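In: Just the structure for this:
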Amino acid sequence: MEYGSQEEDDWRIQNFEARHHHHQHQQPKKTMPFIKLPSFNGDNDPNIYLGWETKVEQMFNVYEVKEDQKIELASLEFEDYVMRWWHQLVMEIGLNKRLTMVSWNDFKLCMRAQFVPPHYRNELLLKLQRLHQGPRSMDEYFKDLEVTLIKINMHESEESKIVRFVSGLRREIQNVVELYEYTSLKKLVHLAVKVESQLLRKTSFKHTHNDGFYNSSWKDKNKFHNQDIPSNSSKESTPQTSKENSSPSRTKSPTKTSNKKCFKYLGFGHITTNCPNKRTMMVKGVIVVSDHSD
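Out: Here you go, the predicted structure:
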């Protein structure tokens, strides 16, 4: 039999299955807890696997599952591609082609190597490096920081988390927080939330009074002031009107067309020869022009 041939692999598989079957008969049956875990089908999105892993760990903690039962319970919920991939992996472990997974952490490392690509971790590290609060609330910022650390599987010390959290705060909050002493991340987050609430109240109070009370009072004051003091146009128009009304009987000065004057009857607009006060009569065929006097 040649080393590494197909016959040798078949012999190893048969030997493994026989030993595994004999091992199962020798050991007493395990009492597995009845837990309905979420299924996993090997989706290409790393977030789906990380969410599945987090949910499974949470259920293990709630039901107090033993360490040697976690891998078997989790693998029972594999579907489609993951089920076939896992079966092949178990066979390779039996053939000593892979290291045996003895703990839940070994299982998670193996699963992350398969379903979480390396570039995803690099992207998360860059996001963590540039993570800032920005316009978000304190609660949203802190949750984003915590979730990113969990996804990277980065176990930072309490001091490192505190430094990272403070460096990402908005400047006005950071300036106040740095004046206080804090011994834990939990107390620091509580302090930052209080500072944020105070700043929001001050900003809201300032906008409310500046835009509402003071502006309306100033506008009302100007409104009453303008009603009490007449405008310049009314000042100018009032004297003119009064002047016109005060002298309605004033004789208008002669216009340019009425400069002519009759010196006999003292009329305007004509001369003596054209005076309309003359009376014309016809006496025995002779035209007689006589002056008319009232």
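
In: CA atoms for contacts and neighbours, from now on please.
Out: Will do.

In: where does Gln133 fall, helix, sheet strand or coil?
Out: State at Gln133, reduced to three classes by DSSP: H, G, I helix; E, B strand; the rest coil: coil.

In: Please tell me I have it right and it contacts Gly168.
Out: Yes. Checked against CA atoms under 8 Å, the pair Gln133 and Gly168 is within contact range at 5.7 Å.

In: And the strands in the stretch 1-150 of the chain?
Out: Chain-ordered strands for the stretch 1-150 of the chain, with DSSP state E, counting those that start in this stretch as the definition, do not occur.

In: Quick one: the helices in it, in order.
Out: If DSSP state H, counting those that start in this stretch is used as the criterion, the helices of the stretch 1-150 of the chain fall at 6-26, 46-63, 67-75, 80-94, 104-115, 118-129, 138-152.

In: could you dump these to JSON lines with mean neighbour count and distance to Leu185?
Out: Written out in JSON lines, the entries for these read as follows (neighbours: other CA atoms under 10 Å; distance: least, CA to CA, whole Å):
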{"stretch": "helix 6-26", "mean neighbour count": "12", "distance to Leu185": "49"}
{"stretch": "helix 46-63", "mean neighbour count": "15", "distance to Leu185": "22"}
{"stretch": "helix 67-75", "mean neighbour count": "16", "distance to Leu185": "30"}
{"stretch": "helix 80-94", "mean neighbour count": "14", "distance to Leu185": "38"}
{"stretch": "helix 104-115", "mean neighbour count": "15", "distance to Leu185": "26"}
{"stretch": "helix 118-129", "mean neighbour count": "13", "distance to Leu185": "17"}
{"stretch": "helix 138-152", "mean neighbour count": "16", "distance to Leu185": "10"}
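
In: Please give the centre-to-centre distance between the biggest helix by length in the chain and its chain.
Out: Across the chain, the longest stretch assigned as helix under DSSP state H is helix 185-208. A distance of 18 Å separates the centroid of the chain from that of helix 185-208, by CA atoms, centre = their mean, to the nearest Å.

In: Give me the helices and strands touching the helix or strand following that helix, please.
Out: Helices and strands here follow DSSP states H and E; after helix 185-208, the next one along the chain is helix 215-228. Using 3 or more CA pairs under 8 Å, 6 or more residues apart in numbering; DSSP states H and E, no helix or strand is in contact with helix 215-228.

In: starting at the chain centroid, how far to helix 215-228?
Out: Here the centre of helix 215-228 is set off from its chain's centre by 38 Å, with CA atoms, centre = their mean.

In: Quick check: next helix or strand after it?
Out: Next along from helix 215-228, by DSSP H and E: helix 232-246.

In: before we go on, could you also do this sequence so I can check it against the first one:
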Amino acid sequence: MKVEQFFACHKVSEERKDPLATFSFQGHTMYWWTALDTERHLHNDPPIQYWNGFRSALRRRHIPTYYGRELLKKLQRLQQKDMTVEQYRQQIELYMMRVCIKEEEATTVARFLSGLNLEIRDQVELLPYRDLNDLVQLCVRVEQQMLRKSSS
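Out: Here you go, the predicted model:
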């Protein structure tokens, strides 16, 4: 992600992304990249020239095949527990981005509601809201109200 931000900021062309990314490789990563390049050459495969191919090779090497399934399980089991409403929302969004889930907003709202703490969920289910942002704002207000009551 950070590398892609760097590329976007400096308007790096597709042809230059691969050499720039490999320039900072050291140690084991450099050996892996050299071996991959040599192996592709031996099998008469074209060299990796573009960022998408490079990123795919990195993912195949460094991200286990079960990674996506584990993230999906974490997302499905996610509960607010001791997180604030905002932290809980950020966690859901992070997992959804990492798993690349694009779902209807109603499904995301249902997912969000099902993991909320019961005290907050019971109160906000009775209130009207248009979308996830409205729901989160209601939850934050209910959470603040609960904190005020418990401190007094």
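
In: Now the TM-score, please.
Out: Put the two chains on top of each other and the TM-score (TM-score structural alignment, normalised by the length of the second structure) is 0.77; 150 aligned residues with a CA RMSD of 2.6 Å.

In: Which among the helices of the stretch 1-150 of the first structure is found nearest to Arg279 of the first structure?
Out: Evaluated over the helices of the stretch 1-150 of the first structure, closeness to Arg279 of the first structure peaks at helix 138-152, with 112.2 Å, by CA to CA.

In: who does the closest one touch, helix- and strand-wise?
Out: Helix 138-152 of the first structure makes packing contacts with helix 118-129, helix 185-208 when contacts are defined by 3+ CA pairs under 8 Å, 6+ apart.

In: would you list the ones you listed in JSON lines and tack on distance to Pro46 of the first structure?
Out: Written out in JSON lines, the entries for these read as follows (distance: least, CA to CA, whole Å):
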{"stretch": "helix 118-129", "distance to Pro46 of the first structure": "8"}
{"stretch": "helix 185-208", "distance to Pro46 of the first structure": "28"}
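
In: Dump the helices of the stretch 1-150 of the first structure to JSON lines, plus distance to Ser233 of the first structure.
Out: As requested, those are exported to JSON lines (distance: least, CA to CA, whole Å):
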{"stretch": "helix 6-26", "distance to Ser233 of the first structure": "109"}
{"stretch": "helix 46-63", "distance to Ser233 of the first structure": "74"}
{"stretch": "helix 67-75", "distance to Ser233 of the first structure": "90"}
{"stretch": "helix 80-94", "distance to Ser233 of the first structure": "89"}
{"stretch": "helix 104-115", "distance to Ser233 of the first structure": "83"}
{"stretch": "helix 118-129", "distance to Ser233 of the first structure": "67"}
{"stretch": "helix 138-152", "distance to Ser233 of the first structure": "59"}
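
In: Among those helices, which comes closest to Val176 of the first structure?
Out: Smallest distance to Val176 of the first structure across those (CA to CA): 14.3 Å, for helix 138-152.

In: what's near enough to touch the residue nearest in space to the middle of the second structure?
Out: When the second structure is reduced to its mean C-alpha position, the nearest residue by CA atoms, centre = their mean turns out to be Arg98, at 3.0 Å. Neighbouring residues of Arg98 of the second structure by CA atoms under 8 Å, 6 or more residues apart in numbering: 68, 71.

In: switch to 10 Å and redo it
Out: Going by CA atoms under 10 Å, 6 or more residues apart in numbering, Arg98 of the second structure touches 67-68, 71-72.

In: circling back: to Phe224 of the first structure, which of the helices of the stretch 1-150 of the first structure lies closest?
Out: helix 138-152 (46.6 Å).

In: now the angle between helix 185-208 and the closest one, please.
Out: 140 degrees (axes from the mean of the first three to the mean of the last three CA atoms, to 10 degrees).

In: Quick one: distance of the helix or strand following helix 138-152 of the first structure to the chain centre.
Out: Under the assignment DSSP H and E, the closest C-terminal helix or strand after helix 138-152 of the first structure is helix 158-167. Taking the mean of its C-alpha atoms, helix 158-167 of the first structure sits 25 Å from the chain's own mean (CA atoms, centre = their mean).

In: just stretch 102-121 of the second structure next, same as before
Out: Using CA atoms, centre = their mean, we find the averaged C-alpha position of stretch 102-121 of the second structure to lie 18 Å away from the chain's own average C-alpha position.

In: Counting neighbours, what do you get for Ser150 of the second structure?
Out: Counted by other CA atoms under 10 Å, the residues lying close to Ser150 of the second structure total 8.

In: With Glu79 of the first structure instead?
Out: When neighbours are counted by other CA under 10 Å, Glu79 of the first structure registers 15.

In: and the gap between it and Val65 of the first structure?
Out: For Glu79 of the first structure, the distance to Val65 of the first structure equals 22 Å [CA to CA, to the nearest Å].

In: One more: Ala18 of the first structure?
Out: From Ala18 of the first structure to Val65 of the first structure the distance is 29 Å (CA to CA).

In: For the longest helix of the first structure, name the packing helices and strands.
Out: helix 138-152, helix 158-167, helix 171-177 (3 or more CA pairs under 10 Å, 6 or more residues apart in numbering; DSSP states H and E).

In: so the shortest one corresponds to what in the second structure?
Out: Against the second structure, the aligned range for helix 171-177 of the first structure is residues 118-124 (TM-score structural alignment).

In: Identify the residues contacting that stretch?
Out: For stretch 118-124 of the second structure, the external contacting residues (CA under 10 Å, 6+ apart) are 80-81, 85, 112-116, 135-143, 146.

In: buried subset of those?
Out: Among those, those classed as buried by neighbour count (16 or more other CA atoms under 10 Å) are 80, 85, 112-116, 135-136, 138-140, 142-143.

In: Give the equivalent position in the second structure for Asn245 of the first structure.
Out: In the second structure, Asn245 of the first structure lands on no residue (TM-score structural alignment).

In: for Asn245 of the first structure, what are its contacts?
Out: For Asn245 of the first structure, counting by CA under 10 Å, 6+ apart, the contacting residues are Pro239.
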